[in-house]
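S.K.: Provide a 3D model corresponding to the input given below.
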Amino acid sequence: MIGHLINTINFVSLLGVFAVNLFFTESSLSNFIRTFIVDQKGLLLFTQYIPSEQYSRLIHSALTSYVGNAKTIEAVSAKYDTAFTPSHFTFGIWAVIYSALFLFSFLSIINTKRAESERIGRVVGPWFLLANILNVCWVLAFCFDKIFLSHLIFMSLWMNLFVIYSSAIRTRYGKELAHEFPLWVRLPFTLYLAWATMELLASFLLVLKYDVIKPFSDVFSKQKDTLYLFNIDFSHPVLSLVSMCGYVANLLNEEQWAATMVTISSVIALWFSKFKRDFTFVGVVLWTQVGIFLRHYSRAFVTISSSAPNVTTQPATPTVMQWSESLLIVTCLTNMALMTFEFLFSVWEVLSPSATVTIERIIEEAEEPKGSRLDIEFTGPSQKKKKSKVL
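M.R.: Next up, the predicted model:
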């Protein structure tokens, strides 16, 4: 009974998450809603029912100012752009994720297997409710330019999703131990966690660029005689830590950091593929890497030819930025090839029965105790016994 109630609450909270994300998204519907609330005094329809007129005006003024000053997710993303941000079409995966989450929430309510529905509500339900709350908090912090705060919230969201994922999918050495939950429970959170992993890496690079690299570079250019870099003054621990972090962060430029993040994402995907046998996670990482590659490829190699006559062009010397862009493109290509091979191999491994039997046999042989086995047969008058001894 409690689990079914939690499932119902989660469905309502997911509707709220979808509404908040839609409100802060650049679309005609969200623009109409914001205009209605701010300009047409739409909040009066709700605040007028508050008993005290003084509190009603105060709440209406606060909410109107809050909503009016909020930016859309696209506007903030364009303001804080990084080299790890993929092309716009890549974010269409949110439609797949929300569709899968709504399907999970709906099926968990109408599930005829009461015991299974109760188990889903008790095991996954509380964490899913917390994930919805953290999602809303992240959207609000991000749309009000609280970048570092939004990064901390998103880290909490990722850890929460990893707990859900670990509860729904239990494996050992790549071998699934038990089907705790059906596919319609596991697949949505696999998609959600994989995309959240890529978003977390992008958020880390965003904080690194705008909260560490850029402020440190600005201060160093103005006060380079007073800052300690190579000869750090350890009598001021805070200044020493900030100086060291800023110096280490500036060892690589933005494109090189993005190439590092792409490589890290591939390592994470390989871990999930090996120990969780999850090709869906690999597919989401591959999808994001394709988006990053296409964005930088179009910016680096697709040029508009000039129609002016008698214009002579000379080859320019490649700059550090151009070399870094090329490095990022090559890194994306290499990791995309690796992820494509791993994705196809994982799909074949899961769908091919012979491959599954072979892998299980290898795992069983690896778990047997080391040593040679000597088989001795004893034949008696009425029975034959076989005794095994491990040397």
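
S.K.: please make it C-alpha for all contacts and neighbour counts, starting now.
M.R.: OK.

S.K.: tell me the helix or strand right after the helix or strand residue 138 falls within.
M.R.: With elements taken from DSSP states H and E, the one containing residue 138 is helix 125-143. Toward the C-terminus, helix 125-143 is succeeded by helix 147-168 as the next helix or strand (DSSP H and E).

S.K.: which helices and strands does that next one pack with?
M.R.: In terms of contact count using 3 or more CA pairs under 8 Å, 6 or more residues apart in numbering; DSSP states H and E, helix 147-168 is assigned the packing partners helix 125-143, helix 183-207.

S.K.: assumed residue 389 was part of a helix.
M.R.: No: when classified by DSSP: H, G, I helix; E, B strand; the rest coil, residue 389 is found to be strand rather than part of a helix.

S.K.: so what's the residue count around it?
M.R.: For residue 389, the tally of surrounding residues (other CA atoms under 10 Å) stands at 10.

S.K.: same check on residue 384?
M.R.: Using other CA under 10 Å, residue 384 has 9 neighbouring residues.

S.K.: same question for residue 129.
M.R.: Residue 129 is flanked by 19 other residues according to other CA under 10 Å.

S.K.: ok, now the one 5 residues further on?
M.R.: As a burial measure, the neighbour count of residue 134 was computed by other CA under 10 Å and equals 21.

S.K.: same check, this time on residue 211
M.R.: Using other CA under 10 Å as the criterion, the residues surrounding residue 211 number 14.

S.K.: ok, now which ones touch it?
M.R.: Counting by CA atoms under 8 Å, 6 or more residues apart in numbering, residue 211 touches residue 148.

S.K.: assumed it was part of a strand.
M.R.: No: residue state for residue 211 (three-state DSSP) corresponds to helix; a strand is not indicated.

S.K.: how much space separates it from residue 84?
M.R.: In this structure, residue 211 and residue 84 are 16 Å apart, going by CA to CA, to the nearest Å.

S.K.: one more: residue 128?
M.R.: Between residue 128 and residue 84 the distance is 28 Å, computed by CA to CA.

S.K.: between those two, who's got more neighbours?
M.R.: Neighbour totals were compared for residue 128 and residue 84, and residue 84 leads with 30 against 26 (other CA under 10 Å).

S.K.: surely that one is within a helix?
M.R.: No: Residue 84: not assigned to a helix; according to three-state DSSP it is coil.

S.K.: which strands and helices sit next to the longest helix seen in the chain?
M.R.: In the chain, assigned by DSSP state H, the helix with the most residues is helix 320-351. Under the contact criterion of 3+ CA pairs under 8 Å, 6+ apart, the helices and strands touching helix 320-351 comprise helix 254-276, helix 279-301, helix 353-367.

S.K.: one more, for comparison:
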Amino acid sequence: MTRMGEHNGGRVALVLINFLVFAGTVALNQLSVFPQYAGGIFNSTVGNMSAKHEIDVTPAGFTFMIWTVIYIWLLLAHLYALILLCRRNAVGPVYVTPAVLTSSFLITYTFNLLGNIAWLFVWDHNLIVYSSAVLWFISLTNWIALGMIHYSLYRHGPWMCRHAKVDMWMYRILWHNGLALYTTWTTVAALLNLGIVLREVAGMEMQIVVYVVLGSLSGIMVLWFILENTALDRFVRYTVTPYAVVVLAMVGIYIKQYAEATKETGYFIVVLLGVAVFCFVARLGLVVVRACKSPLYVNNKIGDDPVLSYAA
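M.R.: Model prediction:
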């Protein structure tokens, strides 16, 4: 066990390993876009494979450029984590006190990135059932990691609100919202991949596939909207990126599919797009109102001495 004020070699190793795995994930994702430069490890591009397995809710190609935004956002988060390794506060190394990037979070997130790499090869080899399973693994580990890092910041929030407010906001902006962006998109991707399996392997009618994919996305979004504005508010108040992802996905689906969609599919697309926009605007409004009227940690009694007030 590391004592207060001391470095934690295991945590440092995990941060560095996590960054290297992230860098490898981004590099392989880029090579999958340009397989001619990949030395034969990829047979096709992710986009070409998606076009091969298109269903009635596959979004337009430009939608997948969100991966660039995700990886840039997460890169900034990783760089911030590396900077924390070089900083100290009145208690000790910043990455240890407070320990927002916990070992369990870093391990879970590293396995998630390894799953991301595995998916590239499984999808490239046209193993759509296995690729669906891997995508659900990626989505699940994303949700777990997202919960871990939100809880960690909440746990240390009273102390950070007094003694490390800039770091608290850096975690919220870079890690919370960046990871939420990644989590939401991989959840959408998992639903789309599930739709491909239901259509091509299970032989389900396309209209039923549309209902399953868009219905599941609707249910997840509405449930999240309810939870984040009630029971989870103190944990996720300043996480706002998920709805932007859903809006982008639905715009992509609308542009790609609406003109030739059945009446039922067209209605579903338009209504879900409208609900996503409403949730996004409502969420932003609620965040602003609550930040002004009921700020977090305002009632916490905590001493001014970080050594005495910090709860490990």
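
S.K.: TM-score of the superposition?
M.R.: The pair, once superposed, lands on a TM-score of 0.76 when counted by TM-score structural alignment, normalised by the length of the second structure; 259 aligned residues with a CA RMSD of 2.6 Å.

S.K.: counterpart of residue 195 of the second structure in the first structure?
M.R.: When the first structure is aligned by TM-score structural alignment, the residue opposite residue 195 of the second structure is residue 205.

S.K.: quick one: that match and residue 258 touch, right?
M.R.: Yes: in this structure residue 205 of the first structure lies within contact range of residue 258 using CA atoms under 8 Å: 7.4 Å.

S.K.: please enumerate the shared neighbours of these two.
M.R.: Where contact means CA under 8 Å, 6+ apart, the residues bridging residue 205 of the first structure and residue 258 through contact with each are residue 84.

S.K.: looking at those two, which is more packed in?
M.R.: With other CA under 10 Å as the criterion, residue 205 of the first structure and residue 258 differ in neighbour count, and residue 258 comes out ahead with 26 against 23.

S.K.: look up how far residue 288 of the first structure lies from that one.
M.R.: In this view, residue 258 of the first structure and residue 288 of the first structure are 13 Å apart by CA to CA.

S.K.: same thing with residue 69 of the first structure?
M.R.: Distance of residue 69 of the first structure to residue 288 of the first structure, given as CA to CA: 31 Å.

S.K.: now swap in residue 257 of the first structure and tell me
M.R.: In this structure, residue 257 of the first structure and residue 288 of the first structure are separated by 16 Å, where distance is defined by CA to CA.

S.K.: now residue 83 of the first structure
M.R.: Looking at residue 83 of the first structure against residue 288 of the first structure, where the rule is CA to CA, the gap reads 13 Å.

S.K.: one step back: who has more neighbours, residue 257 and residue 288 of the first structure?
M.R.: More neighbours surround residue 288 than the other of residue 257 of the first structure and residue 288, with 25 against 22 (other CA under 10 Å).

S.K.: so the more buried one sits right up against residue 199, yeah?
M.R.: No: Residue 288 of the first structure lies out of contact with residue 199 (CA under 8 Å); the separation is 9.6 Å.

S.K.: give me the neighbour count for residue 141 of the second structure.
M.R.: For residue 141 of the second structure, the neighbour count with other CA under 10 Å is 21.

S.K.: do residue 288 of the second structure as well
M.R.: Neighbour number of residue 288 of the second structure under other CA under 10 Å is 13.

S.K.: just checking, what residue in the first structure corresponds to it?
M.R.: Taking TM-score structural alignment as the criterion, the aligned counterpart of residue 288 of the second structure in the first structure is residue 351.

S.K.: got it, and residue 15 of the second structure?
M.R.: Using TM-score structural alignment, residue 15 of the second structure sits opposite residue 7 in the first structure.

S.K.: surely its match is in a strand?
M.R.: No: the assignment for residue 7 of the first structure (three-state DSSP) gives helix, which keeps it out of a strand.

S.K.: show me what stretch 213-225 of the second structure is in contact with.
M.R.: Residues outside stretch 213-225 of the second structure that contact it (CA under 8 Å, 6+ apart): 57, 188, 191-192, 194-195, 268-269, 272, 276, 279, 283.

S.K.: how much space is there between residue 236 of the second structure and residue 198 of the second structure?
M.R.: Relative to residue 198 of the second structure, residue 236 of the second structure is positioned 33 Å away (CA to CA).

S.K.: have a look at these two and say which one is more surrounded.
M.R.: The residue with more neighbours, out of residue 236 of the second structure and residue 198 and counting by other CA under 10 Å, is residue 236; that gives 22 against 19.

S.K.: for the more buried one, list the residues it contacts.
M.R.: If you count contacts by CA under 8 Å, 6+ apart, residue 236 of the second structure has them with 150, 228.

S.K.: also residue 77 of the first structure?
M.R.: Residue 77 of the first structure makes contact with no residue, according to CA under 8 Å, 6+ apart.

S.K.: what strand or helix carries the counterpart of it in the second structure?
M.R.: Residue pairing (TM-score structural alignment): residue 77 of the first structure is matched to residue 50 of the second structure. In this assignment (DSSP H and E), residue 50 of the second structure forms part of helix 46-52.

S.K.: which SSE is immediately downstream of that helix?
M.R.: Scanning forward in sequence from helix 46-52 of the second structure, with DSSP H and E defining helices and strands, the next element found is helix 66-84.

S.K.: what residues are up against the residue of the second structure sitting at the aligned position of residue 91 of the first structure?
M.R.: In the second structure, the residue paired with residue 91 of the first structure is residue 64, using TM-score structural alignment. With contacts defined as CA under 8 Å, 6+ apart, residue 64 of the second structure is in contact with no residue.

S.K.: check residue 157 of the second structure too.
M.R.: For residue 157 of the second structure, counting by CA under 8 Å, 6+ apart, the contacting residues are 168, 297.
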